[in-house]
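Asker: Sequence isn't available, so here's the structure alone:
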């Protein structure tokens, strides 16, 4: 079945590296026009250059998506450049320190929740009016194995990704009659550049240790991206409200 992505306007956050980069390249390969949003300006520009060298269309918007001004710039740039937003991929995220709840600082909690949950809320809210006006749209969020269980990360990250799961399901219910679909992937271990700053000797890492025995193999970013592109495409036209584990079966253990 055709993906229907040719010529579509797509926003991918966290697209300067890892899963986001792979997703941006995947959408561009299907003929979509891609806005590459990332905190790392150099990384975002490199991905745009890669897409343009392959004959695609892309634009970079660097900045911290936990800031409202950056969110507004991303949405406005996509609408002005692409004539609208057909697909939104909320992929940008950060890890916590695997901290148990009693050890989570205010700063750790607020930063993780702000980046992982509030930023997707803000950007989705910004693009929804444009999708509603068009009568169509696909939203794909990057949740996590930590959004399906309590044993895959610290308290802050786990709460943030459970929140992403809830946000996805709420969107699916609220807007399914408006031509808008919302789904999420729940990646397991994936080979990216993210480094977890674990505070050794604290309760969280010690308690979580045994739960990583059956994590399975590390996925490549392109495997996660393939699921994202599929969920955003016309090939998934009747899939809505799904949280899709991409985790080598870790969620079944």
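Answerer: Looks like it arrived, so ask away. No experiment lies behind these values; they were computed from the predicted model shown.
Asker: use CA for all of it now, contacts and neighbours both
Answerer: Fine.
Asker: Let me know the secondary structure of residue 112.
Answerer: Secondary structure, DSSP: H, G, I helix; E, B strand; the rest coil: residue 112 is helix.
Asker: Check the one 10 residues further on too.
Answerer: At residue 122 the chain is in helix, as set by three-state DSSP.
Asker: Pull the contacting residues for it.
Answerer: Neighbour list for residue 122: 68, 71 [criterion: C-alpha atoms under 8 Å, 6 or more residues apart in numbering].
Asker: what's near enough to touch the residue nearest to residue 136 when sequence neighbours are not counted?
Answerer: In space, and not counting its chain neighbours, residue 136 is closest to residue 179: 4.4 Å by C-alpha to C-alpha, 6 or more residues apart in numbering. Residues counted as contacts of residue 179 (C-alpha under 8 Å, 6+ apart) are 132, 135, 136, 137.
Asker: any idea how far residue 179 lies from residue 21?
Answerer: 27 Å (C-alpha to C-alpha, to the nearest Å).
Asker: Report the buried members of the contacts of residue 179.
Answerer: 136, 137 (16 or more other C-alpha atoms under 10 Å).
Asker: try this one next to it:
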């Protein structure tokens, strides 16, 4: 019997594309690295989870048309982030797919947030999205176009109460995407927001969830199944490919009908 993997779409336009993914070492990002590599793309990813990232890279050697590359990077350090982008350009050519996936949804109470903590949350969850887009825009112009995918969140849409700095940053992501889409559209550069529902990654399951919460979320969804990273990555592949060539300034929600 054919596997589910064999039934998934292949996008010839992604073959040999230069792809840069932030937060690619774990969770949704880990699956993104693998699935883009399966498409024949040249993939470089950055992350702070060095051990897991190195393992992902090592396990992928020889499996795909191009071996994925890993660069350790704290994306709060914009100089390090733009340096990683330049290193990627030198190794695999101008970046034409950028996925701003890295984020930190650590819970925090309203009363406990200091100005310093607020700034740090934005330094992780919003600021790198702008500066990475700024850095790759010249690459995409030279290449005749490209796709920038900013990862959003349903958290602010459902009025989630346990992480106000995170939800505010994620709401701002959608405004940033639309602004960048207007700015860069003349260069055939598309910018969209991909918004996952509550995806059951290892981090979510070990930090925030228990079976009762999982069941409650499933009941509130139109499709009563647990979202997996693969569900989100399939949408990312579409947004990165030429199949979505006229799709920009949009927010694509993949949440099984939760919101």
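Answerer: Cool, got the structure. Remember, predicted model here, so these are calculated numbers, not experimental data.
Asker: Got a TM-score for the pair?
Answerer: Overlay of the two chains. TM-score (TM-score structural alignment, normalised by the length of structure 1): 0.86; 238 aligned residues with a C-alpha RMSD of 2.1 Å.
Asker: What's the residue nearest to residue 136 of structure 1 aligned with over in structure 2?
Answerer: Counting by TM-score structural alignment, residue 179 of structure 1 corresponds to residue 188 in structure 2.
Asker: Distance of its match relative to residue 12 of structure 2?
Answerer: According to C-alpha to C-alpha, residue 188 of structure 2 stands 19 Å off from residue 12 of structure 2.
Asker: and what of residue 187 of structure 2?
Answerer: 22 Å.
Asker: just residue 127 of structure 2 next, same as before
Answerer: Distance, residue 127 of structure 2 to residue 12 of structure 2, by C-alpha to C-alpha: 32 Å.
Asker: So these two - more neighbours on which side?
Answerer: Of the pair residue 127 of structure 2 and residue 12, residue 127 is the one with more neighbours under other C-alpha atoms under 10 Å, namely 18 against 14.
Asker: List the buried residues for the longest helix anywhere in structure 2?
Answerer: In structure 2, with assignment by DSSP state H, the single longest helix is helix 164-184. Residues of helix 164-184 of structure 2 classed as buried by neighbour count (16+ other C-alpha under 10 Å): 164-171, 173-174, 176-178, 180-181, 184.
Asker: now stretch 189-202 of structure 2
Answerer: 189, 190, 191, 192, 193, 194, 195, 196, 197, 198, 199, 200.
Asker: and if you look at stretch 124-135 of structure 1?
Answerer: Buried-residue list, stretch 124-135 of structure 1, by 16+ other C-alpha under 10 Å: 124, 126, 127, 128, 130, 131.
Asker: Tell me the residues of structure 2 aligned with that stretch.
Answerer: Aligned by TM-score structural alignment, stretch 124-135 of structure 1 falls on residues 133-144 of structure 2.
Asker: contacting residues around the matching stretch?
Answerer: Stretch 133-144 of structure 2 is contacted from outside by 82, 85, 94, 95, 96, 98, 146, 148, 184, 187, 188, 189, using C-alpha under 8 Å, 6+ apart.
Asker: show me where structure 1 has strands.
Answerer: Ranges of strands in structure 1, per DSSP state E, are 9-13, 33-38, 57-62, 87-90, 137-142, 180-187, 243-246.
Asker: Could you dump these into JSON lines with distance to residue 149 of structure 1 added?
Answerer: Converted to JSON lines, the strands of structure 1 look like this (distance: least, C-alpha to C-alpha, whole Å):
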{"stretch": "strand 9-13", "distance to residue 149 of structure 1": "24"}
{"stretch": "strand 33-38", "distance to residue 149 of structure 1": "28"}
{"stretch": "strand 57-62", "distance to residue 149 of structure 1": "32"}
{"stretch": "strand 87-90", "distance to residue 149 of structure 1": "21"}
{"stretch": "strand 137-142", "distance to residue 149 of structure 1": "15"}
{"stretch": "strand 180-187", "distance to residue 149 of structure 1": "11"}
{"stretch": "strand 243-246", "distance to residue 149 of structure 1": "12"}
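Asker: Done for today, thanks.
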